[in-house]
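Visitor: Give me a 3D structure for the following:
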Amino acid sequence: MASEPLAAPPPKRRSIPPTTTTDTITTTGGKGTTTVSAAAKGTTTTITTTTITTVSTTANGTTITTATTTSNATTTTTSTTATSADTTISSLSEDNLREIFLRLPDLPALVRATLTCRSWLGVVRSSLAFRRLFRALHPAPLIGLFFTSDTYPFFIPLRPSDSDSDSNPGCDSDVTAALRRGDFFLTSLPQSFSGWTVTDCRDGILLLWNKLDNNDLSLATLNPMTWAVNILPLPAGIADGSRRHLNFVGFHLQSSEEKPWLFRVICVCTNKRRVRAAIFSSETWDWVIQPWVRIGGNNSLKFKVGSLVNGSIYWPFHGEGHMIRINTDTLDTTVVDLPEQVDAVNGCNFRAGDTKDGELCIVYHSGLLLHVWIRSVDSDGTEIWVPQNRISFSAEIDRFTQDLPDFIRIVQVRSGYVYLSMTYMTPAGTQRRSFFSIALDTLVLDLLLEGAFDDYVYPYIMAWPPSLVADDGRIGHDAEGSL
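Guide: Prediction:
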């Protein structure tokens, strides 16, 4: 069958854009003006018609009317430039990114965000001011406790409170992942566990003392998160000038906020009525030994009761109503009086420490009352102790111990938190210990852990990760994806 040609489609009707028409008629004398405006998308056309009527009479009386019409059309085109108001991530400034990062819920969330790309990592690594502000707004989490024992130290992780889990469900999984990757069994120590004991813990680093190595007593620093270990010999010559046996009463760890990979170790020892300190620097890998200083008394500095606050060691001088202060920068040794109300009992019922703002404070317990003083300066420029709070926690303690007899010891006061241990006997005749923390600003008491543990305990707080710090303000290389 022959095909027939298809009929051509009808011509497409030209679309007429919608218009808006406005008529204006004006008549004055014999002059009339009509204005018509038509507005379409993007254009406006204005037509103005002017009619002039002239009336004249001839000589024979005939009237002649003459109308002259003039039209003028004007078309105006309005151009519209579309500008994009969209903002991309790459267009954000460093200040914008830091403002966003400050709103993250915690330190693990910041680590995940900054490891997303190189530029974001550089924004955080290059700013010490940001690190300080973030740490002030989001205190690093307490993730566990290190205990000492007769054989080896051990770590017990803490479960987050229900309120923490509800406000930030991801924090628990982040901390768990960090614990799994870390060396919290201390397997990176070069020797067996026997002989090592924890003597301080600060900014995520442990300070351990090997007291059973008879060949050479040694110290070690260990970062469980990064597995970094440093073995340090004790200072040679520290016993020089001592007429009797030398007593090591404590070791302290001091880190640097600007350069977290650097640290110092302060060793405090006594010889009857004298004291001296030795300071090790990881930057020079050497010790500086303070001369012997006579403090009087009768060997009144007890083991492991000193506190490091703002670059000075504060050690209770029992039976004398004061503390000694050793400035770790100048090695000067001075005496600081205690508040009159403090009745020291073997260093167990009071501790020097610092508030969240870094102020020196004294926390003293009498029964189930906590008394807090902060070091301040009066109008004459004299340093004084200013009483702050008197905290009663009998109801909270009774809630956990069911009115059992107890013995309370202040373990540590650091960054605005008081850590307490309480020893009590159960109805079955077994000894138990509970560990608590009290926030000095909110006065909230939390039960951290309970069981049959030694009361020499060291809270482990997650430190600022080395991957978020640059030694020269630059990125340098891609960071590892770890805390």
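
Visitor: For the rest of this, base every contact and every neighbour count on C-alpha atoms.
Guide: Fine.

Visitor: For stretch 73-86, what is the distance to the chain centroid?
Guide: 51 Å (CA atoms, centre = their mean, to the nearest Å).

Visitor: Between the two ends of that stretch, how far is it?
Guide: Stretch 73-86 stretches 41 Å from its first residue to its last (CA to CA, to the nearest Å).

Visitor: Stretch 448-458 now?
Guide: Between the opening and closing residues of stretch 448-458 there is a gap of 12 Å (CA to CA).

Visitor: Buried ones in it, by neighbour count?
Guide: Neighbour counts over stretch 448-458 (16 or more other CA atoms under 10 Å) mark 448-449, 453, 455, 457-458 as buried.

Visitor: which secondary structure element contains residue 248?
Guide: Element membership for residue 248, per DSSP states H and E: strand 247-255.

Visitor: Please give the structure of this sequence too, so both can be compared:
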Amino acid sequence: MMSSAMTFQQPPQRRRRLPPTAIPQSPTVITIHTLGDDLLLDIFLRLPSLPSLVRAALACRSFLAAVRSSPAFRRRFRALHPPPLVGFFFETDGCDLPSFSPVRRRSDADLAAAVRGADVFLTRLPYHEDAYPGWDIVDCHGGCLLLHNSETAQIAAYNPLTRALHLLPTPPDEISKGHLGKFQQRLDFFLFLSEENPGSFRVISLFHDKSRVRAIVYSSGAREWRILPWSEAAPAQPSGKKHWLNMGRRANGNLYWSHRKQANMVVLDTTAMQFSFMALPDFLKGQSRIYKIGETKDGKLCLVFTVGFTLFISLWRVDNDGVERWIIDDKFLLEEEILQATKGTRDDDDELELQVWFVMDGIVYLSPLICGDTHSPCWFLSFCPETRKLEKLCHRTFDNSHFPYIMAWPPSLVGTDLSP
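Guide: Here you go, the predicted structure:
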């Protein structure tokens, strides 16, 4: 018989399952070394200057490989960051080597480091006790100097930053001794370097007689000089005199020589090695001192001249009548900026004139001179038409030849071979 007091049992409690203890994951570490080349090069594009890029690229092999393997990146970087002006080389009377004056840009520590590391004393050039006055600069381009020793008849191409030295063979006797014609005259030598093929370069020189012009070319690949055929001058060009062309200028990859008495220029296309002729404005006839050929920031051919304190920029383009000619594109009145820049270095009653020296990558290099006294000390200035910024570069103390030294793309940053 069942007891009236029934005993009820509670159902067994279900045990709660605790979630498994999470195993902590170590955070993913992302460093600059794990970035892809595309992102890395995009970062490098934001560096302020070419010296800063060199310093970054040489930090490790992967950075260097990324820069060296991308010609497109190098073109973009050059477009955004023009090669910087490092300083000026000056010819000095009575010395066997030129002197150097750096540009004082204290805000750019990487540029200052590049200057300190450069062989600005040209110590690798061959030295000869009896060779006087020694080495003269005949051109400066792409970070290299082209020098000539008149006593030893040597020609040398030297890069003070990389210390790469090339000694060129003497030009053929018929050129070097002036036997091509009774009135043959050599004007100057120009150095052309390959941007994508380090160590490859050409040297071009112009010769002329009373009515014709011709070029000789040295190629580093062939290691020999080549004499090109004569080219007849335009009908209005010849003067019948021994000297009828001024010293040449380079711009936009070509060479230009203005006529001493007429309003035109001889032009040499350095790619096709063909001569042509270009007219100048009539008011610049025989006035080669007051104008210079150059190129704008976007690579257009330009002609810069001054009238008083006004700087004029002309472009070579098609006019309304369908004919190509020099057309004034812009002008800048610089009196206030020039007087402020020269304050304290001149007398208040000095009358000044502007002298344009070079026009490169859209930058105009000029000096304010005391009228009638070309030997007076003055400042080298740079003027950017795009930003209207006038900058003091260095002080000019004597009236000898001078060459702006602009840092070129280092050969170590070109190509893909990283073997030691």
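
Visitor: about what we covered before: tell me the residues of the second structure aligned with the strand holding residue 248 of the first structure.
Guide: With TM-score structural alignment applied, strand 247-255 of the first structure matches the range 185-193 in the second structure.

Visitor: Now the counterpart of residue 293 of the second structure in the first structure: which helix or strand?
Guide: Under the alignment (TM-score structural alignment), residue 293 of the second structure pairs with residue 352 in the first structure. Using DSSP H and E, residue 352 of the first structure sits in strand 350-354.

Visitor: Report the distance from the helix or strand following that strand to the chain centre.
Guide: Once strand 350-354 of the first structure ends, the next helix or strand along the chain (criterion: DSSP H and E) is strand 360-366. Centroid separation between strand 360-366 of the first structure and its chain, computed with CA atoms, centre = their mean, is 25 Å.

Visitor: now strand 360-366 of the first structure and strand 350-354, what's the angle there?
Guide: Interaxial angle, strand 360-366 of the first structure versus strand 350-354 (axes from the mean of the first three to the mean of the last three CA atoms, to 10 degrees): 150 degrees.

Visitor: could you list every residue that touches the counterpart of residue 144 of the first structure in the second structure?
Guide: Here residue 144 of the first structure is matched to residue 87 in the second structure, going by TM-score structural alignment. Neighbour list for residue 87 of the second structure: 100-103, 394, 404-406 [criterion: CA atoms under 8 Å, 6 or more residues apart in numbering].

Visitor: Now with 10 Å, please.
Guide: For residue 87 of the second structure, the contact set (CA atoms under 10 Å, 6 or more residues apart in numbering) comprises 100-104, 115, 120, 393-394, 403-407.

Visitor: Sticking with it, tell me its helix or strand.
Guide: Going by DSSP H and E, residue 87 of the second structure is in strand 85-90.

Visitor: compared with the first structure, how much does the helix or strand just after that strand deviate?
Guide: Once the chain leaves strand 85-90 of the second structure, the next helix or strand it forms, by DSSP H and E, is strand 99-102. Compared with the first structure after fitting, strand 99-102 of the second structure deviates on average by 0.9 Å (mean CA distance after the TM-score superposition for the first structure).

Visitor: Could you pull out the buried residues of the helix or strand following strand 99-102 of the second structure?
Guide: Once the chain leaves strand 99-102 of the second structure, the next helix or strand it forms, by DSSP H and E, is helix 109-117. If you call a residue buried by 16+ other CA under 10 Å, then helix 109-117 of the second structure has these buried ones: 110-112, 114-115.

Visitor: go on, stretch 358-378 of the second structure?
Guide: For stretch 358-378 of the second structure, the buried set under the neighbour-count rule, 16+ other CA under 10 Å, comprises 358-370, 377-378.

Visitor: Quick one: end-to-end length of it, please.
Guide: Using CA to CA, the distance between the terminal residues of stretch 358-378 of the second structure is 16 Å.

Visitor: just to revisit the earlier point, got the angle between the strand holding residue 87 of the second structure and helix 109-117?
Guide: Using the same axes, to 10 degrees: strand 85-90 of the second structure against helix 109-117 is 30 degrees.

Visitor: Residue 66 of the first structure maps to what in the second structure?
Guide: Checking TM-score structural alignment: residue 66 of the first structure goes with nothing.

Visitor: Check whether residue 66 of the first structure really touches residue 53, as I assumed.
Guide: Yes. The criterion here is CA atoms under 10 Å, and residue 66 of the first structure meets it with residue 53 at 5.7 Å.

Visitor: before we move on, the earlier item: can you put the contacts of residue 87 of the second structure in JSON lines and add distance to residue 342 of the second structure?
Guide: JSON lines is the format used below for the contacts of residue 87 of the second structure (distance: CA to CA, whole Å):
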{"residue": "100", "distance to residue 342 of the second structure": "22"}
{"residue": "101", "distance to residue 342 of the second structure": "19"}
{"residue": "102", "distance to residue 342 of the second structure": "19"}
{"residue": "103", "distance to residue 342 of the second structure": "17"}
{"residue": "104", "distance to residue 342 of the second structure": "16"}
{"residue": "115", "distance to residue 342 of the second structure": "26"}
{"residue": "120", "distance to residue 342 of the second structure": "28"}
{"residue": "393", "distance to residue 342 of the second structure": "12"}
{"residue": "394", "distance to residue 342 of the second structure": "12"}
{"residue": "403", "distance to residue 342 of the second structure": "22"}
{"residue": "404", "distance to residue 342 of the second structure": "21"}
{"residue": "405", "distance to residue 342 of the second structure": "23"}
{"residue": "406", "distance to residue 342 of the second structure": "24"}
{"residue": "407", "distance to residue 342 of the second structure": "27"}
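
Visitor: Just the buried residues from these, in ChimeraX please.
Guide: Applying 16+ other CA under 10 Å to the contacts of residue 87 of the second structure, the buried members can be selected in ChimeraX as follows:
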select :100,101,102,103,115,120,393,394,403,404,405,406,407
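
Visitor: and stretch 178-192 of the second structure, which residues are buried?
Guide: Going by 16+ other CA under 10 Å, stretch 178-192 of the second structure has these buried residues: 183-186, 189-192.

Visitor: picking that back up, what about residue 66 and residue 53 of the first structure, which has more around it?
Guide: Between residue 66 of the first structure and residue 53, counted using other CA atoms under 10 Å, residue 53 has the larger neighbour count: 14 against 9.

Visitor: The match of strand 247-255 of the first structure vs the first structure, mean deviation?
Guide: Stretch 185-193 of the second structure versus its aligned partner: 1.4 Å mean (mean CA distance after the TM-score superposition for the first structure).

Visitor: How far away from the center of its chain is that stretch?
Guide: Counting by CA atoms, centre = their mean, stretch 185-193 of the second structure comes out at 17 Å from the chain centroid.
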